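K.L.:
next one to model:
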Amino acid sequence: MGYRVAVVGATGAVGREIIKTLSEREFPVDEIVALASPRSTGQEISFGDKTVLKVRNLETFDFQGYDIALFSPGAAVSAVYAPKAAAAGCMVIDNTSQFRMDHDVPLVVPEVNPDALKKSLKRRIIANPNCSTIQLVVALKPLHDLFTAKRVVVSTYQAVSGAGKEGMDELFTQSKGTFVNDAITSEQFTKQIAFNCIPHIDRFMEDGSTKEEWKMAVETRKILDPDIAVFATCVRVPVFIGHSESVVVEFEEPVDLEEARRVLRDSPGVILHDHRDDGGYVTPVECVGEDAVYVSRLRIDPSVRNGLAFWCVADNLRKGAALNAVQIAETMIAFDLFDRKAA
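P.N.:
Next up, the predicted model:
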């Protein structure tokens, strides 16, 4: 018996990727509905090769009888409609930042902390972590299990798709405008993004960090280990899809490089591509459309005791958002956590 699924924010970049991922992974769907704001009502979205979904109005939709609601409409919308879906018996998997740090909402990456899903039954909401956090903890988890991470310093190089379709459009328009000598205007980002890097994602906080940098620190501790210290610098770069991260970790235990390679090769969700020659690493262009977190440039950091450095990339729309959400639903099925009577 399949499941009745609602995708909220279906016309956005992540929503479309969720629908695509459900089809590609042959998720057991009996019925699927695409939901968005009133201005998107009536648009059509393909689900697989043969089915076309007509977008329905979220504001008037009744979630009663649906098993799963996959949300990616923006935090303010999730704040209103995710609790309504949960109250109607849906299990909500929310891609926004709205519920991530709520103590009674699990923040889950299935390869890292699947058992946290068992805490979701009371409130019926599960949070999907920030895209940059997901790829970090997938790569870090096997190393932490082996050597015990105590401090992480990470610099991110984040694609414009993290800011949605509008961010991608702005990069395209500015890049084209540069070559035809058009005036460059910036609406989605604080400065020109084409042929540039912007060390600013989300709003600034009192200590000088940005909200994106804060998210990486607190989410990593909630998912992986509350004792890990994390310091992040998050940078927007002129890449359409695919986040990259330069990571330096200080461990409690001495690091054996070959053991580190072994556990990364054996870890679910990780592909180690680490060759010390020209092109022996993965770049964001090469990870587009792929499910894995790719780890490269693995090496000892001699500047700190028990230090290890690596480079990792992932498709931020897939593993960083849509795929992780679908994997959460798949894991819940595997754990038999759906209350079909409630739905």
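
K.L.:
C-alpha only now, for contacts and for neighbours.
P.N.:
Will do.

K.L.:
okay, now the nearest residue to Val285 once chain neighbours are set aside: neighbour count?
P.N.:
Among residues not flanking Val285 along the chain, Gly242 sits closest, at 6.7 Å (C-alpha to C-alpha, 6 or more residues apart in numbering). By the criterion of other C-alpha atoms under 10 Å, Gly242 has 29 neighbours.

K.L.:
ditto for the one 5 residues further on
P.N.:
The tally of other residues near Val247 (other C-alpha under 10 Å) stands at 20.

K.L.:
give me the contacts around the host helix or strand of it.
P.N.:
For Val247, the enclosing helix or strand under DSSP states H and E is strand 243-251. Here strand 243-251 makes contact (C-alpha atoms under 8 Å, 6 or more residues apart in numbering) with 132, 136, 144, 147-159, 283-284, 301, 304-316.

K.L.:
out of these, which are inside strands?
P.N.:
Taking DSSP state E, the ones among the contacts of strand 243-251 that sit in strands are 149-158, 301, 307-314.

K.L.:
test my guess that Gly177 contacts Ile184.
P.N.:
Yes - if you go by C-alpha atoms under 8 Å, Gly177 and Ile184 touch, sitting 6.7 Å apart.

K.L.:
to check against the first, give me the structure of this:
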Amino acid sequence: MGYRVVIAGATGNVGREMLNILAERQFPVDEIAVLASRRSLGTEVSFGDKTVKTQDLDTFDFTGWDMALFAVGSDATKKYAPLAAKAGCVVIDNSSLYRYDADIPLIVPEVNPEAVHQYSNKNIIANPNCSTAQMVVALKPLHDRATIKRVVVSTYQSVSGSGKEGADELWEQTKSIYNPIKDVPPNKFQKQIAFNVIPQIDVFMDSGDTKEEWKMMVETKKIVDPSIKVTATCVRVPVFVGHAESINIEFEDHLDENEARDILQEAPGIMVIDKREAGGYVTPIECVGDFATFISRIRQDSTIDNGINLWCVSDNLRKGAALNAVQIAELLGREVLKKG
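P.N.:
Just a heads-up that it's a prediction; the model follows:
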């Protein structure tokens, strides 16, 4: 016996990826409904070897459906997620709307699976920010061994993190550089993204941090440990898919780089590719389409007593969004609903 599953926002990048991953991981689906806005009504999307037509999110009845994976942004989620939850359908939301609600669990299954039981507070589970998700997968096993005091992270985030418009802008601007007849000024981004890097993701806050940087701080505390101090600098780079992060970690206790490497090699969701030679590390283009979070460049930080540096790369459309949502669905099914 399987589940009746809804994908809201099925025509977007993340929604389509959710459908792909559900099929790839053979999630026990008895029936699936794909929802979109009225302007996309009737659009066909693929689910395994099937083709499914989208239905209208505005009029859909969630009664009798087991879970709904939402990838529609905060505004639409605010309107439709409570309706689904009230109808008895558990919402797994990819937007930022519910991440900071104390009554709603924020889950990365490799890190805090026990939090899934808090779903019943509001029948909603939140999916973390893409840059946070991959980082905490790396932090948790190290924290369990040596207790993390402070994290300094710089991110190198691909344009797909800003949606289809971001990818289109990079493509069009890149072409325009080689064809100067057509100028493509910044629209989605604050400055030219082609052949450039932009040290701003989301809006600036009074502290001087951007909201993306604030998200990483707050979400890490909620998912891993509220005592961990986090400071982040988030940068948009001209890469289509795949986020990379340079992470500096300060621990309470000493942790040798070789032991850290061994711990990460055994940790769920992680692949360690760490050879001290030219090319002995993973870059964003190599992680596209993969489920894993890749760790490279593990080394001692000699400038502090108990420090480790590492390089972390993951497909942001997968672990940073769709994959993590599907993993939450698997966890929910396995630990709570127990149908599949």
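
K.L.:
re earlier: distance from the helix or strand that the strand holding Val247 of the first structure is followed by to the second structure after superposition?
P.N.:
Per DSSP H and E, the first helix or strand lying C-terminal to strand 243-251 of the first structure is helix 257-265. Its aligned residues in the second structure lie a mean 0.8 Å from helix 257-265 of the first structure after superposition (mean C-alpha distance after the TM-score superposition for the first structure).

K.L.:
and the angle for helix 257-265 of the first structure with strand 307-314?
P.N.:
With axes from the mean of the first three to the mean of the last three C-alpha atoms, to 10 degrees defining the directions, helix 257-265 of the first structure sits at 20 degrees from strand 307-314.

K.L.:
the helix or strand following helix 257-265 of the first structure vs the second structure, average offset?
P.N.:
Sequence order places strand 270-272 as the next helix or strand after helix 257-265 of the first structure, per DSSP H and E. With the two structures superposed, strand 270-272 of the first structure lies on average 0.5 Å from its match in the second structure, counting by mean C-alpha distance after the TM-score superposition for the first structure.

K.L.:
quick one: list the elements packing against strand 270-272 of the first structure.
P.N.:
In terms of contacts (3 or more C-alpha pairs under 8 Å, 6 or more residues apart in numbering; DSSP states H and E), strand 270-272 of the first structure is packed against helix 257-265, strand 293-301.

K.L.:
how distant is it from the center of its chain?
P.N.:
Here strand 270-272 of the first structure is found 17 Å from its chain centre; the criterion is C-alpha atoms, centre = their mean, to the nearest Å.

K.L.:
which residues sit against it?
P.N.:
Under the contact criterion C-alpha under 8 Å, 6+ apart, strand 270-272 of the first structure has outside partners Val138, Ala139, Arg261, Leu264, Arg265, Ala292, Val293, Tyr294, Val295, Ser296.

K.L.:
likewise stretch 290-303 of the first structure?
P.N.:
Residues outside stretch 290-303 of the first structure that contact it (C-alpha under 8 Å, 6+ apart) are 135, 138-139, 248, 255, 257, 261, 269-276, 280-282, 287, 307-315, 318-319, 323.

K.L.:
again, only using 7 Å
P.N.:
Residues lying outside stretch 290-303 of the first structure but in contact with it, judged by C-alpha atoms under 7 Å, 6 or more residues apart in numbering, are 135, 139, 269-274, 281-282, 307-315, 318-319.

K.L.:
swap in stretch 141-160 of the first structure?
P.N.:
With contact meaning C-alpha under 7 Å, 6+ apart, stretch 141-160 of the first structure is reached by 112, 167-168, 227-255, 260, 263-264, 267.

K.L.:
then stretch 310-326 of the second structure?
P.N.:
With contacts defined as C-alpha under 7 Å, 6+ apart, stretch 310-326 of the second structure is touched by 14, 17-18, 21-22, 69, 92, 94, 108, 127, 129-131, 133-134, 161, 241-248, 282-284, 287-299.

K.L.:
of those residues, select the buried ones using a PyMOL command.
P.N.:
Here is the PyMOL command that selects only those of those that count as buried (16 or more other C-alpha atoms under 10 Å):
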select buried, resi 14+17+18+21+22+69+92+94+108+127+129+130+131+133+134+161+241+242+243+244+245+246+247+248+282+283+284+287+288+289+291+292+293+294+295+296+297+298+299
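
K.L.:
quick one: Ile273 of the second structure from Val111 of the second structure, how far?
P.N.:
According to C-alpha to C-alpha, to the nearest Å, Ile273 of the second structure and Val111 of the second structure sit 21 Å apart.

K.L.:
separation between the residue lying closest to Val247 of the first structure once chain neighbours are set aside and Trp311 of the first structure?
P.N.:
Counting by C-alpha to C-alpha, 6+ apart, Val247 of the first structure lies nearest to Val154, which is 4.5 Å off, once chain neighbours are set aside. Between Val154 of the first structure and Trp311 of the first structure the computed distance is 10 Å (C-alpha to C-alpha).

K.L.:
again with Leu337 of the first structure
P.N.:
Distance, Leu337 of the first structure to Trp311 of the first structure, by C-alpha to C-alpha: 35 Å.

K.L.:
more crowded one of these two?
P.N.:
Remark: of Leu337 of the first structure and Trp311, Trp311 carries more neighbours, 24 against 15, as counted by other C-alpha under 10 Å.

K.L.:
so which strand or helix has Lys222 of the first structure?
P.N.:
In the assignment (DSSP H and E), Lys222 of the first structure maps to helix 211-223.

K.L.:
distance from the following helix or strand past that helix to the second structure after superposition?
P.N.:
Following helix 211-223 of the first structure in sequence order, the next helix or strand is strand 229-236 (DSSP H and E). Compared with the second structure after fitting, strand 229-236 of the first structure has a mean deviation of 0.2 Å; criterion: mean C-alpha distance after the TM-score superposition for the first structure.

K.L.:
now do strand 229-236 of the first structure against strand 243-251, angle only.
P.N.:
Direction vectors for strand 229-236 of the first structure and strand 243-251, defined by the same axes, to 10 degrees, enclose an angle of 160 degrees.
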